[in-house]
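In: model this:
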Amino acid sequence: MNNQELKRYDRQILLEELGLEGQEKLRNTAVLVIGAGGLGCPLLLYLAGAGVGKIGIIDGDVVEESNLHRQVLYQMNDLGKNKAQTAADKLRQLNPLIEVQAYPYHLSAENATATLSDYDLVMDGSDNFPTRYLVNDSCVTLNKPLIFGSIFKFEGQVSVFNYQGGPDYRSCYPEAPAAAEQNNCGESGVIGPLPGIIGSIMANECIKVICGFGDQLSGKLLIFNALNYDMQIFNIQPEGAKKDALHEAGTKAATYQEIGQEELQEWKDKEEPFLLIDVREAYEFEEYNIGGTHISLYDLKDKITDIPFQNKLVLCCTSGAKSRMAAKLISKTRKESLFIISLLNTNT
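Out: Got it, this is the predicted structure:
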């Protein structure tokens, strides 16, 4: 490494866990970032600052004024410009020692394999489910580690997928929610600092994976709540391990069953006894709910023993993801049959 590099990266080279060897690994690694929006902006800044040798940026969108409250790479004079090209120009100004490649178009099934093949690691900061599944499936096919992040209102998620035999995105979310359940920032809003927090965590995971230190979030899903600073980490079971567990269980019933609102309504009409628990946040419950008791997922662990016994325990949330996590928590200590339901319309 030359003197300019040693001077620029001095503060992180001083870290025993990283050192000169880690800095060399960063310089020799190529990272592709999917999306140069809320999550992409902070993680791109930190990857460029850390000295990742080659950074690719793929995004077909242009900068809009509504982006500026959270997408910290852009300014008013960038309005109307392609995000990938604009972000690449700014990263080159930040660190002229690295290579930055812009792909000013959206990722698609036609270009995914060719684009991802040139990179060692992929970071998904996209904001829609089709892209997330495309990125995941491409990384699995090409055997590329994937660092995933997402944000919604006040909540963010981060995980490391397809890393050293660990689970992939489909192990956590086997299928995309129904179209009516797929909300985004443009429809539901997002607090400005949240993508900065989640994007920074993604960048931190990227550096850890490249340099090989610390505990990576492989096989784990980190969920951060900006309303109360609650942070929890849930274990993700690889798909193969799930199948093995079901095989060993023989005819034993699954931990939970997923039902629709129609089936729930039939239970109500027949006056069948059940307990409905909404595991979303309080503000979401107040905005829209289908009745039942509200217990946030983050508070559930401490309140499990207080839940009155019912033969049927129904858990609901917006997409089903929180309900699945809640079911896993409850099944460790309770014996009821667990059912999961998604709220099909949270804007009523």
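In: switch to C-alpha atoms for all contacts and neighbour counts from now on
Out: Noted.
In: Show me what the host helix or strand of Phe148 is in contact with.
Out: Counting by DSSP states H and E, the element that carries Phe148 is strand 146-152. For strand 146-152, the external contacting residues (C-alpha atoms under 8 Å, 6 or more residues apart in numbering) are 39, 121-127, 136, 139, 156-163, 184-185, 188-190, 194-195, 198-199, 202, 205-206.
In: dump the residue contacts of Ser138.
Out: Counting by C-alpha under 8 Å, 6+ apart, Ser138 has contacts 112-113, 116.
In: now do 10 Å
Out: 109, 112-114, 116-117, 132, 144, 146 (C-alpha atoms under 10 Å, 6 or more residues apart in numbering).
In: Looks to me like it is in a helix.
Out: Yes. According to DSSP: H, G, I helix; E, B strand; the rest coil, Ser138 belongs to a helix.
In: Spatially nearest residue to the residue positioned nearest the centre of the chain (excluding sequence neighbours)?
Out: Nearest residue to the geometric centre of the chain (C-alpha atoms, centre = their mean): Gly149, 3.2 Å. Excluding its sequence neighbours, the residue lying closest to Gly149 (C-alpha to C-alpha, 6 or more residues apart in numbering) is Val158, at 4.5 Å.
In: buried residues in the one helix or strand Asp302 maps to?
Out: Assigned by DSSP H and E, Asp302 belongs to helix 297-303. For helix 297-303, the neighbour count (16 or more other C-alpha atoms under 10 Å) marks 297-298, 300 as buried.
In: Equivalent analysis for stretch 315-331, please.
Out: Buried-residue list, stretch 315-331, by 16+ other C-alpha under 10 Å: 315-327, 329-330.
In: From these, pick the one nearest Gln261.
Out: Relative to Gln261, the closest of those is Cys316; by C-alpha to C-alpha it sits at 10.0 Å.
In: counting contacts, what elements does the helix or strand hosting that closest one pack onto?
Out: Element membership of Cys316, judged by DSSP H and E, is strand 312-317. Under the contact criterion of 3 or more C-alpha pairs under 10 Å, 6 or more residues apart in numbering; DSSP states H and E, strand 312-317 touches strand 256-258, strand 275-278, strand 293-294, helix 321-331, strand 337-342.
In: structure for this one too, so we can compare:
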Amino acid sequence: MESNGGEASEIIDEIEALKAQKSQLEDRISALESQFRETSIAEQLPPDTCNGTCPSISAVDAAVSRHGLPSDAIYRYSRHLLLPSFGVQGQSNLLRSSILVVGAGGLGSPALLYLAACGIGRIGVVDHDVVELNNMHRQIIHTEAYIGKSKVESAAAACRSVNSTVEVVEYREALRTSNALEIFSKYDLIIDATDNVPSRYMINDCCVVLGKALVSGAALGLEGQLTVYNYKGGPCYRCLFPTPPPMTACQRCADSGVLGVVPGVIGTLQALEAIKIASGVGEPLTGRMLIFDAFSGRIRVVKIRGRSPQCDVCGEQAAFTAEGFRDFDYEKFTQSSLSTAPPELNLIPEESRISCKEYEERVGNGEAHILIDVRPAHHFDIISLPNSLNIPLSSLESRLPEVSAALKEEEARKGVSGAHLYTVCRRGNDSQRAVQLLHKMGFSSAKDIVGGLTSWQKEVDPNFPAY
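Out: Down below sits the predicted model:
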């Protein structure tokens, strides 16, 4: 027992000696850092700044020596510094941080502006798209002067105009497995401001491989949601959605619409979550999801499932590597395209389809026919072709008697038998589905108009409104 007691005493003595050495080293480091700051400040001042009347550098810039914030930064971010819970340390953390925003659209617009305004040290923005007129109602970072130009160029210019001290890195390219790891590795955390399923899985998996926190938002119609993935033991996107939804359940703003302010709200909240993580202040939404209902003005925060031990990417037995990420086919996995362009389906044989030009010729020749517009009623209210009959695809089967009656009425009016039947929609996809149904129900001569109203505007009538 005495031997053990002597050994313990020696260990305690050694610990105390090391602590003393540590304290001396920390004091030396602090002194050298202070000397370095004072020297740097003196070198930056013009030679005749003081004219021999200024107090010493250490007196003038004592605050700068303590926290590293120059006077212009103190003034710019003074409202942040006045917050007891945020203060100097929170702002200093922001100035040293780097955040990547994937997407410069409805979500990315407010997120980028607030990140720049609040002083994030380095901001990256990825997008391969160009600014269009129909972006203006929600993508507030862009102006009409940039229509037809790169969204990244436009967004970067806006960020720099808000805060010239922030570094903005532009990636005018599509995000792919071939470049994502290299780009993501340069940033502390990632904001997903995209609006398609394959991109969500790809961005999530890349963040897991690199150990990056992911702030994910979504907005559609009058609803939005927001959460933080892969942060402090929280779940990743795949933990919640191990299996992609069917393609028919995947909607985008270009198809279903969105009230402009809704992505604005969600994008602003994405910036808030990123700021909380970067500054080390507050409680990020990890393990929780915020749900916003613009119609009723309600906001709910709900608990979501924790990290799944069986997750293919972050689970206990997961073996998902950088090499596996590069080889993964996200379009095949989700059965949908990474492209922002709407899909062009080919569901029926060519003999069951006619071009817009051919339909125009047949109408011009007085052919007996009826045209069924299978878009939803609120789409039909926007614009429609003359003499078309609106029967939405969702109700087509139950309204087939109307189709038969319309055909008989057209035949009687033209004094012929066998009037033709055509279908049209916005882009030529639902019209094909309508033809499939009509063929199944006995209307074997039904044909769809290729490309729908979008092609009509391009091929037949440039003045026909596009939407």
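In: Any chance you could compute the TM-score here?
Out: Put the two chains on top of each other and the TM-score (TM-score structural alignment, normalised by the length of the first structure) is 0.69; 247 aligned residues with a C-alpha RMSD of 1.7 Å.
In: The residue nearest to Gly149 of the first structure corresponds to which position in the second structure?
Out: Superposed on the second structure with TM-score structural alignment, Val158 of the first structure falls opposite Leu226.
In: Follow the chain on from the helix or strand that match falls within and name the next helix or strand.
Out: Using DSSP H and E, Leu226 of the second structure falls within strand 223-229. Next along the chain after strand 223-229 of the second structure, taking DSSP H and E as the criterion, comes helix 237-240.
In: average gap between that following helix and the first structure?
Out: By mean C-alpha distance after the TM-score superposition for the first structure, the fitted helix 237-240 of the second structure averages 1.5 Å away from its aligned residues in the first structure.
In: Find me the equivalent region of that helix in the first structure.
Out: Helix 237-240 of the second structure corresponds to residues 169-172 in the first structure, going by TM-score structural alignment.
In: circling back: please list only the buried members of the contacts of Ser138 of the first structure.
Out: The buried subset of the contacts of Ser138 of the first structure - by 16+ other C-alpha under 10 Å - is 112-113, 116, 132, 144, 146.
In: Looking at these, which are in helices?
Out: 112-113, 116, 132 (DSSP state H).
In: circling back to that earlier point, aligned to the residue nearest to the centre of the first structure, what sits in the second structure?
Out: In the second structure, Gly149 of the first structure lands on Gly217 (TM-score structural alignment).
In: what does Val62 of the first structure give?
Out: For Val62 of the first structure, the residue aligned by TM-score structural alignment is Val130.
In: how much space between the residue lying closest to that match once chain neighbours are set aside and Val126 of the second structure?
Out: Distance criterion C-alpha to C-alpha, 6+ apart; nearest residue to Val130 of the second structure, sequence neighbours excluded, is Ser150 at 4.4 Å. Counting by C-alpha to C-alpha, to the nearest Å, the gap from Ser150 of the second structure to Val126 of the second structure is 11 Å.
In: now swap in Val88 of the second structure and tell me
Out: With C-alpha to C-alpha as the criterion, Val88 of the second structure and Val126 of the second structure are 30 Å apart.
In: Thr165 of the second structure now?
Out: 20 Å.
In: out of those two, which sits in the busier spot?
Out: Val126 (23 against 17; other C-alpha atoms under 10 Å).
In: In this structure the more buried one contacts Glu170, no?
Out: Yes. Applying C-alpha atoms under 10 Å, one finds Val126 of the second structure in contact with Glu170, separated by 6.7 Å.
In: joint contacts of the two?
Out: 151-152.
In: still on that earlier bit, do I have it right that the match of Val62 of the first structure meets Thr143?
Out: No. At 11.9 Å, Val130 of the second structure does not count as touching Thr143 under the criterion of C-alpha under 10 Å.
In: got any residues that touch both of the two?
Out: What both Val130 of the second structure and Thr143 touch, as defined by C-alpha under 10 Å, 6+ apart, is the set Ser154.
In: which position in the first structure aligns with Asn196 of the second structure?
Out: Asn196 of the second structure maps onto Asn128 in the first structure, by TM-score structural alignment.
In: State the distance from its match to His106 of the first structure.
Out: 12 Å.
In: Equivalent analysis for Lys301 of the first structure, please.
Out: Distance from Lys301 of the first structure to His106 of the first structure, by C-alpha to C-alpha: 41 Å.
In: Next: Glu16 of the first structure.
Out: Applying C-alpha to C-alpha, the value for Glu16 of the first structure to His106 of the first structure is 39 Å.
In: what packs against the top helix by length along the second structure?
Out: In terms of residue count, the longest helix belonging to the second structure (DSSP H) is helix 2-44. Under the contact criterion of 3+ C-alpha pairs under 10 Å, 6+ apart, helix 2-44 of the second structure touches helix 57-60, helix 62-67.
In: of those, which approaches His378 of the second structure most closely?
Out: Nearest of those to His378 of the second structure, taken as C-alpha to C-alpha: helix 62-67 at 57.9 Å.
In: Following the chain onward from the closest one, which element is next?
Out: Next along from helix 62-67 of the second structure, by DSSP H and E: helix 71-76.
In: and that following helix, which stretch of the first structure?
Out: The counterpart of helix 71-76 of the second structure in the first structure, counting by TM-score structural alignment, spans residues 3-8.
In: Equivalent analysis for stretch 140-149 of the second structure, please.
Out: Going by TM-score structural alignment: stretch 140-149 of the second structure matches residues 72-81.
In: what comes up buried for that stretch?
Out: 72-74, 78-79.
In: what about the strands in the stretch 251-400 of the second structure?
Out: 288-293, 298-303, 353-354, 369-373, 388-390 (DSSP state E, counting those that start in this stretch).
In: and if you look at the stretch 51-200 of the second structure?
Out: Under DSSP E, counting those that start in this stretch, the stretch 51-200 of the second structure gives strands at 98-102, 122-126, 167-171, 189-192.
In: Let me have those strands in JSON lines, extended by distance to Asp327 of the second structure.
Out: Below are these laid out as JSON lines (distance: least, C-alpha to C-alpha, whole Å):
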{"stretch": "strand 98-102", "distance to Asp327 of the second structure": "21"}
{"stretch": "strand 122-126", "distance to Asp327 of the second structure": "21"}
{"stretch": "strand 167-171", "distance to Asp327 of the second structure": "22"}
{"stretch": "strand 189-192", "distance to Asp327 of the second structure": "21"}
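In: check the fit of the match of helix 71-76 of the second structure onto the second structure and give the mean distance.
Out: Looks like 0.8 Å for stretch 3-8 of the first structure (mean C-alpha distance after the TM-score superposition for the first structure).
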